[in-house]
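Student: here are the coordinates; sequence isn't available:
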């Protein structure tokens, strides 16, 4: 059952990402052409500002998710009901508080950003872009945690895919027709509202066995304040750059920065979709079979690193040729910068390369024990970014991010290895170093090739071929470096093939 749900999660995640990328690259181009770079920058700044309001969630979902893994694996419905009743009560408070605060933010936001857009355009853009989250906290959030713990992430992915397609098609139509930014945001709100209703109805039917008479298990969210510290640190770390650039450098600079974030973020979402497809299986196994977990962990670390390096190498090689085609005709600011891709790649490699260690810390519930480290990471990022944003602009905030990641990634690897896994950290560093060397060699090789990059079909075909070739090389390298991971991969492949053959024989017999 776990393998089946992992497959569904991975397939749904990758398919969703493919569709999202196909539609997502169209919309910012239309916004730039139809509404200008300031409107694009406003949307990005609004999204980043609203992320801070998610702190009201106070780590409830993350803490409850870790607590749910064990009873979900053991199918203990009474324990699941107790945890569910606890988070249901907490999310009701969060939803009300969120709705009140977004109203205040909508009024204040126009005074804090550097823009020539009308006051009410900024106000309504923020308000319509944020009220959907308040509704989700009130009605949907509690079910999302339960679906994730049981490995039904593919349901959430498919629901988000439907929402993305609906919003994207609607945005394209509205922008082509020349409608305003407010109309676009209203469409997003209404589509999100419909998705919340449908997903809530599905979850109520799926979990009709939940017993609301079971006393709330408040111990399940006991660490939510420690999780909140991590979330605050993470939000400062991840979202300082856009807000800082919006205030210091203006929305046009924010638009350039956000364009790179969007494109590299699509790669990150693809990696996260695959990682998330196996997260519930790793979490449940951590609490039920530690020996098997260690084997799965090593394989996850090895092949997650191979996937991460291959995808970001492809992005680094092809992002500037793509942006040259994508921003043709946009003259209010230049989007081409030969240094930015390398800085972004450094941040994403460091961030995604620690994913395995980060998950172990979360499964172990060591939120409180590591919260000070998370705060230090944010302080490093914030201080260096503040010092360098004026003289260096986008380069400055990215250097701040890289400096913070160098500290925290190493800290996570050492903590997970020595405190939780009781294994040497040198294995992870050896993988990092070897993958990094291969990354540099392939990058220079790609730049030496006369690739046809003057049209979208030629560029996409070249990128696809290069990505497949790179992924194969990084996978072979990872398998050579880690024998245990190679055995796990072959075992999973063997069982998958046998299952497919058995089902094919059964179907043929019928």
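Tutor: The structure has been received and is ready for your questions. No experiment lies behind these values; they were computed from the predicted model shown.

Student: only C-alpha atoms for contact and neighbour calcs from this point on.
Tutor: Noted.

Student: which residues touch residue 233?
Tutor: By CA atoms under 8 Å, 6 or more residues apart in numbering, the contact list for residue 233 reads 374, 375, 377, 378.

Student: another structure for you, compare them:
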């Protein structure tokens, strides 16, 4: 492995990864809107709902990964910091075997769902052969990626996520251009999905080849097996993550399924347009978090408790800033965007939008805790919390969905998360990593939420003065919300510890 990597600081990796993340996510989401717009024009509401439903079903099937990725990536941090290629080769040998087995399992589970597919989709005017053909392509596309992804994880764990993002976005550009051409020229949904499969295989094969060039030990055949003690440690982490991953997958990946079952699949299509906006900000924030996760892992592998807590406070403040701004923007502007984009017929009511945005905020404010659970190796603690949350969520989905409709399904997610994740995970982190009381976290969480609410109220007051009847008015509204929110957030959070950490980081970057 190249020694020159030692000369690159954590701050430089964070800046490099974050800059590439922001650029590639901007391009990715612009392309996503182009693709979605053409999809709606050509294929219509029902196939849009089916496409969204199948995407969520495959997200649920990803539970077969069982948290193996997180356990292995955590195992890579220390040998990467020490440049221990022998240990890395041994870990990657085991990782490869595990992920190839997962790919096969995802494929088998997908095939097992075929007899129940019509029940999940409901009564739609779509030919059965089309439904089954497209679903099989979804399954194959998901399963085949596991045969390559373990090598990609090594690049990410080595604080070089920007390499992965650039390659993925290049292939995504080709994919969107080809899919738009297919829709406009043929209107063929199956061919549309075939393009997706080809580009997924191409992306993963290219990154696997790139990893082989970056880490020559990956292609060596003489890697030593891990010791029994090392395998036992990884197995224990995986066992804990099995339960955690299963519960979190059910909690976060079943909304469209319940909407289809309780309401109808067309409503899934309406929701999917708002979900596209929500996913834009979720994906952008998640990618930025992913780009710094390896650096946080390096901190947790080499620094003391005080420094670890300071980084955590900075992450929490950054989450409140970005996801708070995103939530306020979605709350105030998403329906205007939908109206201007695809028409007023696709808009949801205010209560539904508020519930969707609330679930978005609660889910994403947990990023700091999520990063520390994974990078500090806290896999065995609180592993049953997602199971409890998912059971609670399913019960509330049915009860509140039948009672108040679409808003109830997202309100169920908010309640389930707040009474499980947001109580237990911070408690574990503060006790096990920082060695202190968790009360300061709860106080900071409430403080930042109050700041977000106050900044949002200021944005609402200013936005009332701007008529949004065209894209120009919408652009003016976005600028107003962004400017007012950032000014209010900085003013109200300036004296918090987390904001101080962000100021310090910015000074270090500017000095370089």
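Tutor: All right, it came through fine. In this text, all values refer to a predicted model and were calculated from it rather than measured experimentally.

Student: ok, the contacts of residue 233 of structure 1 in structure 2: which stay?
Tutor: Of those, the subset whose aligned partners also make contact in structure 2 (criterion: both residues aligned by TM-score structural alignment, their matches' CA atoms under 8 Å) comprises 374, 375, 377, 378.

Student: and the two most separated of the residues you listed?
Tutor: Between any two of these, the greatest separation by CA to CA is 6.5 Å, found for 374 and 378.

Student: quick one: what's aligned to residue 365 of structure 1 in structure 2?
Tutor: Applying TM-score structural alignment, one finds that residue 365 of structure 1 aligns to residue 377 in structure 2.

Student: neighbours of the residue nearest to that match when sequence neighbours are not counted, how many?
Tutor: Ranked by CA to CA, 6 or more residues apart in numbering and with sequence neighbours excluded, the top spatial neighbour of residue 377 of structure 2 is residue 74, at 6.5 Å. Neighbourhood size, residue 74 of structure 2 [other CA atoms under 10 Å]: 20.

Student: ok, now the one 3 residues further on?
Tutor: Other residues near residue 77 of structure 2 number 25, with proximity taken as other CA under 10 Å.

Student: for residue 119 of structure 2, helix, strand, or coil?
Tutor: In the three-state summary, residue 119 of structure 2 is assigned as helix, counting by DSSP: H, G, I helix; E, B strand; the rest coil.

Student: let me fix that: residue 114 of structure 1
Tutor: Per three-state DSSP, the secondary structure class of residue 114 of structure 1 is coil.

Student: then residue 226 of structure 2?
Tutor: coil.

Student: how about the contacts made by the match of residue 365 of structure 1?
Tutor: In this structure, residue 377 of structure 2 makes contact with 71, 74, 237, judged by CA under 8 Å, 6+ apart.

Student: what helix or strand is it on?
Tutor: In this structure, residue 377 of structure 2 is located outside every helix and strand according to DSSP states H and E.

Student: gap between it and residue 81 of structure 2?
Tutor: Here residue 377 of structure 2 is placed at a distance of 16 Å from residue 81 of structure 2 (CA to CA, to the nearest Å).

Student: all helices of the stretch 401-512 of structure 2, in order?
Tutor: Assignment of helices within the stretch 401-512 of structure 2 using DSSP state H, counting those that start in this stretch yields the ranges 406-418, 421-429, 439-463, 471-493, 497-511.
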